[in-house]
Every structure is written in structure tokens, then in C-alpha cells.
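Student: got a sequence here, can you build the structure:
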Amino acid sequence: MLRSYIRMVLFALGLMVAVQVPGFIKDYTQRIDAHRIEAAQALQGFKDTSGQFFRGDLNALVAHYRGSADPVFQRDADNIERLLRRAQLFENEWRALQGNWLQRAWHMATAPNPELLQETYANYRYQVVLEPDAIGWGLAGGLVLAWIAEVLMASLAALVGLGDNRRATRRHWN
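Tutor: Prediction:
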């Protein structure tokens, strides 16, 4: 009986932890999108200038700034390149999160941006979202945790000689 209660508690724990996964991925995606939009807005003035003088080529604008003898323009070239790299980072991250749930989860498990992951985690508030993805994650997490605990408990019991039911089996079959 105690084993059944432990299994139920572990299932509930796995369910509550796993149901957080889609919400966390959604928060991370929204954070990426917000940064992506902000980076695009920060580059807009430079894009306008490059459109007017360099057919929209921001790299040509940077090269022009680098070619200037004025140290202010050279410093601006560094700043524009930094903005370009940051905007590209957000764009790549956003694209990686546009796939199906498995692709998003795999990206989050293997290659998220550490800075943005930490930022998302620091601002994440636990939530129970009753969407199909969250329900699926919750049920799968609960079942996996309960199954792992069951296997571990049965293995441990077998190692110490508990759970040997040969006598009970003989008694019932005779």
C-alpha cells in the first residue's frame, strides 16, 4: 500500500515538473522575440542610412565607417557590428524555436543561449497551463518518473531479498 502511495506521489511530482516545460519554452521564445524586435529597431537608423547610400548593405556602411580617419566613425563601426551580431543571434535563436514541440524541446535541451536561458529562468513564474502540449508533457513526465521509481524500488527489493513471492505463488497455484 505504501508503495502505491509513493508511486502516486512520484507520478504527481513528475506531472507538476513536466507540465512546466511548455510554459518555460514559451517564455523563452517570447523573450527571444522581444529581444529580436528590439535589436531590429536599434539597427533601423543604420539600415535607413545604408539604404540611402549603400543599397541597403550594412556591411558596406561599416566598411565606410572603418575607412574613415575619424575615430568616432571607427568606434561606430564597432557598435554597428555588435548590433548586427546580436540581431543575428536573436534571429537564429527565434528561427530555431519555430519548429514543432520536439524541435523546440531539443533546441532548449541542447543549444539554448545561456544568457537568455538564465534571464528566462530568473523571471520565470511557475504555472499550470492546461494546453494539450502541457498536458502531454505532464502525463509523460509523471509516467516516466513513476516508472523509474518503480524499477529502482523493485531492483533494490530484489537485491535485498524482499518481494520474493515464490511461496505465495505455490500457495495460490496448489
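
Student: going by C-alpha atoms from here, please, whenever you check contacts or count neighbours.
Tutor: Noted.

Student: chain neighbours aside, what residue packs nearest to the residue most central in space within the chain?
Tutor: By CA atoms, centre = their mean, the chain has its centre lying nearest to M108, at 3.1 Å. Using CA to CA, 6 or more residues apart in numbering and skipping residues adjacent in sequence, the residue nearest M108 is I25, 7.3 Å away.

Student: my guess is that neighbour contacts A105. True?
Tutor: Yes: with contact defined as CA atoms under 8 Å, I25 reaches A105; the gap is 7.4 Å.

Student: run through the residues that contact the residue nearest to M108.
Tutor: Neighbouring residues of I25 by CA atoms under 8 Å, 6 or more residues apart in numbering: R104, A105, M108.

Student: next, the structure of the following sequence, for comparison with the previous one:
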Amino acid sequence: MGVFTSYLRIILLIFGVLAGIQIPGFVDQYGKSLNAHLVESERSLDEFRDEAEKFFDGDIEQLIAHYEASDDVVFQEGGQSISAIYQRHQLLLRALNEFNENVWSAYTQAFVSPVADIQQEVRSDFSYTVKLNPGAILFGLVCGLVLAIIGELFIRLLARPFRRSQHS
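Tutor: All right, here's what the predicted structure looks like:
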């Protein structure tokens, strides 16, 4: 059993290191995708911002209210469309600001409270690459060590009933 557990510890350590090295790359790709979506939403709002600047002192919310208050159904629906674009932009702006606060908030944003469609997009298009910068190496080693320790504790807990019966 001793040789098996030794190999299992090594396998868990290696698996943890390899998985841990991927996590910073995922967070980096999530941040870049979040930024790209924000830039795209900026472009989508540009024309409406110009219109809001021209007629409402730059207040896009007044522009939206004006569209939605119109008697014309086409303008009302246009106001709803502008509102949806504007709300998406605000969501992406908040998410990117949270992401850029510090390293911990970037990981939290990517895994705990992500923009769901962006996280799904990154997950489906994620390219498993080994980016060996100091942060990724440290993260990988910590993940490997934690996984090896958890595996060791799990093995000891499973082996405990057998050890007692062998000594009796």
C-alpha cells in the first residue's frame, strides 16, 4: 500500500500543478474577453451618445426616456433597445472595474461572480496553454500541494479502519 500511496501523492501533486497553472491563464482570457465586450458595447452606444449630447446635454437616460415616451411604437421599441445596450454596457463596465481592482478580485470575478455569458464563452474557447510566469508557477505549486495534502488526508482516513483491524 505504501508504494501505491506514494505514486498517488505524486500524481495528485502533478495534476494539481498542471491544473493550477491553467487557472491564471483562464482569468487572463476572461479579463481580455470582458474588455473586448466592453469596447464593443462602447461602439454600440457611440451614435446614441452623440444624439444624447446633441439633445439632452449628454444624458443617455433622458434620450432613452424620450424614445420610450413617444407615441410611436417604433420609437418606444427603439428606446427599449437602446436601454438594453446601455444596461449591458453598465454591467460590463462594473464587472471590468471589479476585475481590475486587484488580483483577488480578478479571480473572484472570473469564478465566483462572473458575467455568465462571457465566462461561458471563455470556457468554451479556452486554449490550454502553459504560461509560465511567476504567478502561474506559484499558483500551480500551491494547487498541487493543496491537492496532494487533501489526497493524503483522504487516504489516511480510508486506511484508518484497516490499520486498527491489523493491529488487533
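
Student: what's the TM-score here?
Tutor: Here the TM-score for the pair of chains, by TM-score structural alignment, normalised by the length of structure 2, is 0.91; 165 aligned residues with a CA RMSD of 1.7 Å.

Student: and G51 of structure 1, what's its match in structure 2?
Tutor: Alignment note (TM-score structural alignment): G51 of structure 1 maps to E53 of structure 2.

Student: same deal with N100 of structure 1?
Tutor: In structure 2, N100 of structure 1 lands on N102 (TM-score structural alignment).

Student: now check structure 1 for the residue matching G144 of structure 2.
Tutor: Match for G144 of structure 2 (TM-score structural alignment): G142.

Student: ok, that match to M8 of structure 1 distance?
Tutor: Computed as CA to CA, to the nearest Å, the G142 of structure 1 to M8 of structure 1 distance reads 9 Å.

Student: show me the contacts for S41 of structure 2.
Tutor: With contacts taken as CA under 8 Å, 6+ apart, S41 of structure 2 has the following neighbours: I85, Y86, R88, H89.

Student: of these, just the buried ones, ChimeraX syntax please.
Tutor: Those of the contacts of S41 of structure 2 that count as buried under 16 or more other CA atoms under 10 Å are selected in ChimeraX with:
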select :85,86,89
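
Student: excluding sequence neighbours, find me the nearest residue to I137 of structure 2.
Tutor: Closest residue in space to I137 of structure 2, ignoring its immediate chain neighbours: I21 at 6.1 Å, by CA to CA, 6+ apart.

Student: correction: the previous question concerned A40 of structure 1.
Tutor: Spatial nearest neighbour of A40 of structure 1, chain neighbours left out: A87 (6.4 Å); criterion: CA to CA, 6+ apart.

Student: so the one you found makes contact with A42?
Tutor: No: at 9.1 Å, A87 of structure 1 does not count as touching A42 under the criterion of CA under 8 Å.

Student: what's stretch 47-63 of structure 1 in contact with?
Tutor: Here stretch 47-63 of structure 1 makes contact (CA under 8 Å, 6+ apart) with F46, A77, D78, I80, E81.
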